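A.B. asks: Attaching a predicted model along with its sequence, questions to come.
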Amino acid sequence: MISLNEFHQDFLQSILSDAESRGLMKPQAFFENVCEELVSSGELSNNYTAAEYIKTGMEVYGYDFDQERKILSLLVHQFFQEDEIETLTKSHIYSKFNRLKSFYKKCTLGLYKDLEETSEAFSMAYNIFRYRQENKFDKIRLIILTDGKSTRTLSNIPSELIDDIVTEFRVIDIEYIYKIFLSEYNDSDSELEIKIPCLEISTLTDEYKSYLTVLNGNYIVDIYEKFGQKLFEQNVRTFLQFKGSVNKGIRNTIEYKPELFFAYNNGITATATDIEMDNFGNISKIVNFQIVNGGQTTSAIYAAKKVSKLDVSNVNVQMKLSVVKDKEKQNDFVSKVSEYANTQNKVNKSDFFSNSPFHKEIKNYSKRIWVAAVSGSQRRTHWFYERVRGEYLNEQAYLTNAQKKQFQLENPKEQLIDKTFLSKSENVWLQKPDIVSRGAQYSFSTFAEYITNLLEKDNLAITESYFKDAISRVIMFRSVEKLVSKSSWYDGGYRAQIVAYTIAYLSYLVEKTGKHLNFNLIWEEQKLPDALIDILKVISKSVYDGIINTPEGSANVSEWCKNSRCWELIKQMKVNITLDNRLLIDKEDLKYSKREDKKEKKLENSIEMQILTITTPSEVWNAMYDHYKKYEFVSSITRTQLDILEKMAKKSLNPPSEKQSKILYQLYQQADTDGVI
């Protein structure tokens, strides 16, 4: 297992590399990375916004408004960026918290009136003032982020009342960030202490155990209060508010007929990796508790009590709990349960994107494709695709020092790309800057839907050319970030929005020519051509002028950029540029290239299937045949498939044909999903 010190070194290098490749200040890169990690783990909501304000006695770098849980969070950081882990002292901690408190109090008194309307600080101060005036939050969280270690002399900071509102104090230090890494990559367990009666349901498989139980409304509120969106991390859907007819029905039942809730509601479907029972047959502990169906019910009950102030003590909800002890099979099991069990609201196939073949395809290409040596370098490298935070570090865990050095040379930090950043660079080229402006998690969810639909229409869509073009778009995104930061007109605000709208506008201009941008020019040099940089400089300045001139009644630039009307207005800009034909490629040339890519991929897939069928031991085919023969009348495989499987088990296919290999490959995949092998 990776130690804390090793994690700290890797984390620090990631921050420094990210700052360098994207033109960020190092503390800014630290703050952004940690906040996005907190959003993905459910600590912060999708409303999180970075905004800096530093004055005498005041300091803040961002804020978050969790609309469901009615929590306002103010964030500050202390980035030491030292090789050794520094200690954040007690006096330092209290100083940071006092600065946050002063800022909050000034905001409630109308600080925004003294700020420049086009600044990010104005939007932050104005929103905090408005939230307080409208009583939209009933808890404040003041949060310090640091790459240091919180002093051991301060184990707990008691809550306070500020402006008659409960205020909590939290320090997110390197140990806390390390624990997030362990939970995401090394399957660290989370535990829920509880006491609920249950009935064990007999099953005919060792794959899982199932229990029926009942949760009281107050229990549900307490659990959601503690864990928030982390309860649903296996299920990307979030609460839809009381807008749909289903959610309105839930609210009405809670308010007028709470005693009938159990009868009317479909209940909750949940999973865990283990449970503990007490001497009376009650469930006393649930390990890795996840709600995979019933998120609407859970959130609605919470909102009913916290927002509508309704009594939920008479509300009881049935729960089906499946315990899957094999963590390797849990993701597949959860996806199937979500897909088959959910009836309350429509479930999009993109909700199961974590298991999409897209990730496997991109990962395979990232390992296989070498980047051309550039700028006199004699060493070829890879772009490393990190689907789960920590993969880059974990792949080095058991390497010798020499092997680790070789790995880092071939996979340099500056060529590390994660799924959320990839979704942003792809979405802006798809002309969705308003979506990207809503935050990394929202952008990722939208991208998941796009890719899922794309693969449904064409399962060969993710080719080698797609991978190279996607990496080229990442290079473009990072380059525009640097370009904006260095521009003389840039005053430090709304960089993320400027970047998103700049690249989207370029995509829009290219589309109007009837041609395509030649991304191969970027891939071959691993940088933007000078002619393209000159064009982007002009576009970015026009975009900046466009987004800060918000329409009347929309003084908040951040919120305006999330609006699709903003994108419609930006598209109407007249920018004095000419696209050099050398940057473009004709549609017919692109179509030909795509056809050739798909032919090659189809051949690769066919070879991969044949290799798997030949190298799989005969005892595996025998186990598969015995299982599907036994359950022949209830399984979904056909007689033809079973005949081919029997021949393979009896070694009478030597070797199997291309068509037979495809059928056997599909059966192998199904058997793996069904837990047969």
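C.D. replies: Okay, I see it.

A.B. asks: When you work out contacts or count neighbours from here on, use the C-alpha atoms and nothing else.
C.D. replies: Noted.

A.B. asks: Which parts of the stretch 551-677 of the chain are helices?
C.D. replies: Using DSSP state H, counting those that start in this stretch, the helices assigned to the stretch 551-677 of the chain run over residues 557-561, 564-571, 587-615, 618-630, 639-649, 658-674.

A.B. asks: Show me what the fifth one packs onto, helices and strands only.
C.D. replies: Helices and strands touching helix 639-649, by 3 or more C-alpha pairs under 8 Å, 6 or more residues apart in numbering; DSSP states H and E, are helix 618-630, helix 658-674.

A.B. asks: Then the last one?
C.D. replies: Counting contacts by 3+ C-alpha pairs under 8 Å, 6+ apart, helix 658-674 packs against helix 587-615, helix 639-649.

A.B. asks: Nearest to residue 275 among the helices and strands packed on helix 639-649 would be which one?
C.D. replies: In terms of C-alpha to C-alpha, the element of those nearest to residue 275 is helix 658-674, at 23.2 Å.

A.B. asks: now the closest one, how far from the centre of its chain.
C.D. replies: Its chain's average C-alpha position is 31 Å from that of helix 658-674, according to C-alpha atoms, centre = their mean, to the nearest Å.

A.B. asks: Please apply the same query to stretch 305-316.
C.D. replies: Its chain's C-alpha centre and that of stretch 305-316 lie 31 Å apart, by C-alpha atoms, centre = their mean.

A.B. asks: That one: which residues count as buried?
C.D. replies: Buried residues in stretch 305-316, counted by 16 or more other C-alpha atoms under 10 Å: 305, 306, 307, 310, 311, 312, 314, 315, 316.

A.B. asks: Using the three-state scheme, assign the fifth one.
C.D. replies: The one in question is residue 311. Secondary structure state of residue 311, per DSSP: H, G, I helix; E, B strand; the rest coil, is coil.

A.B. asks: wait, it sits on residue 305?
C.D. replies: Yes. Between residue 311 and residue 305 there is a contact under C-alpha atoms under 8 Å: 6.2 Å.

A.B. asks: Can you say which of the helices of the stretch 551-677 of the chain is packed in most?
C.D. replies: Among those, helix 557-561 has the highest mean neighbour count (mean count of other C-alpha atoms under 10 Å), at a mean of 21.

A.B. asks: Got another one to weigh against that:
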Amino acid sequence: MSEDGTSEFARALAAEVDEARDDPTIDIPSTEALFTRIVIDELEEIGHFEAAFDLPQEGKVGRSPFRISGYAIDEDAGQLTLFATHYSGDVPPRRVPASDLLKTAERAGTYVAACIGGLADRIEPSNTEAGDLARRVAALGERIDRFRIVVLTDCIAGGTLPAAVDSHGKTVEIELYDIVRLHRVLGEGQTRADIDVDLVAFAGHRIACLPVASGAGHYEAFLAAFPGEALSRIYDRYGTHLLELNVRAFLGLSGRKSVNAELRRTLVEQPEMFLAFNNGVVATADEVRLEHEGGAVYLTGLRGLQIVNGGQTTASLHRARRKESVALGAVEVPVKIIRVTEGDLEQMVSSISRAANRQNTVQQADFSANDPFHREVETLANNAWLENGRGRWFYERARGSWLAAEQKASYRTTEQRAFREQTPKARRFGKLDLARYLSAWDGFPWRVAFGGQKNFQAFMQRRKEQTAPPPDAAWFRRLIALTILYRTTERLVRTMKFPAYGANIVAYLIAALGERTGGRIDFDLVWRQQRLSMEMETLISIWAPLIDQALRASVGSRNPTEWFKKEDCWVEVRNHLPTLTDPLPAELDGTSPNAAGSVAERHGPTLQAADYDRIEECMRVPSAVWVATAEAGQRSGVLHYKLASICITLANYAAGGWSRRPSIKQAKHGLESVAKVRAAGLFDETQREVG
């Protein structure tokens, strides 16, 4: 890898940090923290980490200082990863002594030692996310058996770091991502090529295989049986990076009928039958290294290995060995390896994945990058120009597509300038962003608390289960308005300097706005203005400490980070939401004119806080009450058939979980209908439920 390529990558990364620092919607305390957030987000997106969060924290354990910049905790795998950043801001990148990077790791190591050594309560300051995380790790105890410190730096490492250190009887692994490695995995260096598997080293011997040539000559195939231990160790080394072209998640072991539970049962009770019972693994490779001996063919290595089907099998083997100490010595796994010789590898992989996964219960949402939904959003972004006709938003369906588009435009100076003016980085958003914004607004802030990838998977699954219609231009404008709302809220919350849980405050605040307004913010106004009004920003600033207060009050003796991931948390917070007061911001009062007409032509009377209170009250009435109200009211003549019809409509909304919210008029007429039926003394059961 050329030094010039690394310098160019470093320059682009520094420019991204500078641009984020100058972005008025972002308020992170330092350029180092911005660097950390950008790098962690991008490493998570390519599968190097899961549920990773930036968390710039420093303090003391007794007299010893600690410093961390982020974390990722995986309870299923029993693993805690801490990020420690060494940032210089120098371009071109300078070489830094390995001893300096080791000091960075040691400051994070002090924190790890506190977690392991029972000193979590001695972390100062204790009322921070770092303190809560330490207490959570201490509570998990032996369930966390793997500790790792990942050093991030924008410098070139001037040497190597020790692979591990010992602390309180535990091995703490150390891993380094310097600018050279970041270039290799995030830059133009193809990340798949980083996976170069020496099968002899992992298995202890060559693996016999049967080569099969395709009749059309578009690919080569090799059939083999891999030792379960070797496959587990390969996953241990490369993790979800092996699933780059597949992006399927390990679905866990919950439920008796879970495929993973069945895998585990076979591993424990009949390991020698695994080859017979399991469908095995389908993989692709850019290069297949072979040896021939006495008419037999052996696999010795694979470069660019990707598991296309069988991610659950591989992850289950890894979990059984690492987490549950299940011996895999007798386990053999059927493996089919395909090397594409002609055509598009990714298209071939997509076809293989879809065909292979029709055999089981894998959801279409698993194939996220190429899902029609994301392609449609990309198309809408390309065609949705702002009101002034001189700009667009850029949907980064695949990681790096914005940079690729910019580079394509860079061949001509005028085109490059036009691209940057039309689609600046500040108007770029990706799949994880989209899922975060929509999940929070739709009432799933607890899902957002799980982090980017897990929330995204849940979001895609919900879309499939709800059979949502394909997005259109109006849907896209609403999405961008939500993006502006969410990002503005992030900026305002950061400026308020909450000691902890800023990201959770944002997600729950957005959900609170969606709940209180019945989802009826004037998105068209936000789209046209491309910003929120000062009155709306003021409302958010007033609500933020109230949401923080409600979250903290709901925690009790629980661990806050874990509690915020529970649906029960949202249920409790939802009962203590801030109230709307008059006068309402323009986004809520219904007075904004459309592009062509007057206020009266668009909305009619000005809305007030009481209108939104009625919507909220309406959404607390169960579906059965609406049905009973309609039937009793119409049968007795108390309700006109039109009012009874409104009650039935509201019953359907309630049965659907209020995924469709009532209008101001529906809420008003619906509540009046319930009051009439109750006043008439009809249906005691209805009266009891309404009352």
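C.D. replies: Noted; the coordinates are in hand. In this text the structure is predicted, and so the values were computed from the model without any measurement.

A.B. asks: Check for me that residue 53 of structure 1 belongs to a helix.
C.D. replies: No. Per three-state DSSP, residue 53 of structure 1 lies outside any helix segment and is strand.

A.B. asks: what's the residue mapped onto it from structure 2 in contact with, if anything?
C.D. replies: Mapped onto structure 2 by TM-score structural alignment, residue 53 of structure 1 lines up with residue 58. Residues in contact with residue 58 of structure 2 (C-alpha atoms under 8 Å, 6 or more residues apart in numbering) are 65, 66, 67, 68.

A.B. asks: One more pass at 7 Å, please.
C.D. replies: Shown in contact with residue 58 of structure 2 (C-alpha atoms under 7 Å, 6 or more residues apart in numbering): 66, 67, 68.

A.B. asks: So which of those residues belong to strands?
C.D. replies: The strands, defined by DSSP state E, take in 66, 67, 68 from the contacts of residue 58 of structure 2.

A.B. asks: Look up how far residue 84 of structure 2 lies from the first one.
C.D. replies: Computed as C-alpha to C-alpha, to the nearest Å, the residue 66 of structure 2 to residue 84 of structure 2 distance reads 10 Å.

A.B. asks: Need the overlap of contacts for those two.
C.D. replies: Residues touching both residue 66 of structure 2 and residue 84 by C-alpha under 7 Å, 6+ apart: residue 108.

A.B. asks: more neighbours, these two?
C.D. replies: Per other C-alpha atoms under 10 Å, whichever of residue 66 of structure 2 and residue 84 has more neighbours is residue 84, with 28 against 22.

A.B. asks: can you give me the helices for the stretch 51-200 of structure 2?
C.D. replies: Per DSSP H, counting those that start in this stretch, the stretch 51-200 of structure 2 carries helices over the ranges 98-116, 129-140, 179-186, 199-203.

A.B. asks: which one of those lies closest to residue 407 of structure 2?
C.D. replies: Closest approach to residue 407 of structure 2 among the helices of the stretch 51-200 of structure 2 (C-alpha to C-alpha): helix 179-186, 15.5 Å.

A.B. asks: Pull up the aligned stretch in structure 1 for the closest one.
C.D. replies: Going by TM-score structural alignment: helix 179-186 of structure 2 matches residues 174-181.

A.B. asks: just stretch 617-628 of structure 2 next, same as before
C.D. replies: Counting by TM-score structural alignment, stretch 617-628 of structure 2 lines up with no residues of structure 1.

A.B. asks: Show residues contacting stretch 491-498 of structure 2.
C.D. replies: Contacts to stretch 491-498 of structure 2, defined as C-alpha under 7 Å, 6+ apart, come from residues 25, 26, 27, 28, 502, 506, 541, 544.

A.B. asks: from the residues you listed, which is closest to residue 376 of structure 2?
C.D. replies: Ranked by distance to residue 376 of structure 2 (C-alpha to C-alpha), those are led by residue 25 at 26.8 Å.

A.B. asks: hang on, isn't that closest one packed against residue 487?
C.D. replies: Yes. With contact defined as C-alpha atoms under 7 Å, residue 25 of structure 2 reaches residue 487; the gap is 6.1 Å.

A.B. asks: which non-adjacent residue is nearest the residue nearest the centre of structure 2?
C.D. replies: Computing the C-alpha centroid of structure 2 and ranking residues by C-alpha atoms, centre = their mean puts residue 452 first, at 1.5 Å. Counting by C-alpha to C-alpha, 6 or more residues apart in numbering, residue 452 of structure 2 lies nearest to residue 432, which is 5.5 Å off, once chain neighbours are set aside.

A.B. asks: show me the contacts for residue 353 of structure 2.
C.D. replies: Residues near residue 353 of structure 2 by C-alpha under 7 Å, 6+ apart: 308, 309.

A.B. asks: So it belongs to a strand, correct?
C.D. replies: No. Applying three-state DSSP, one finds residue 353 of structure 2 to be helix, outside a strand.
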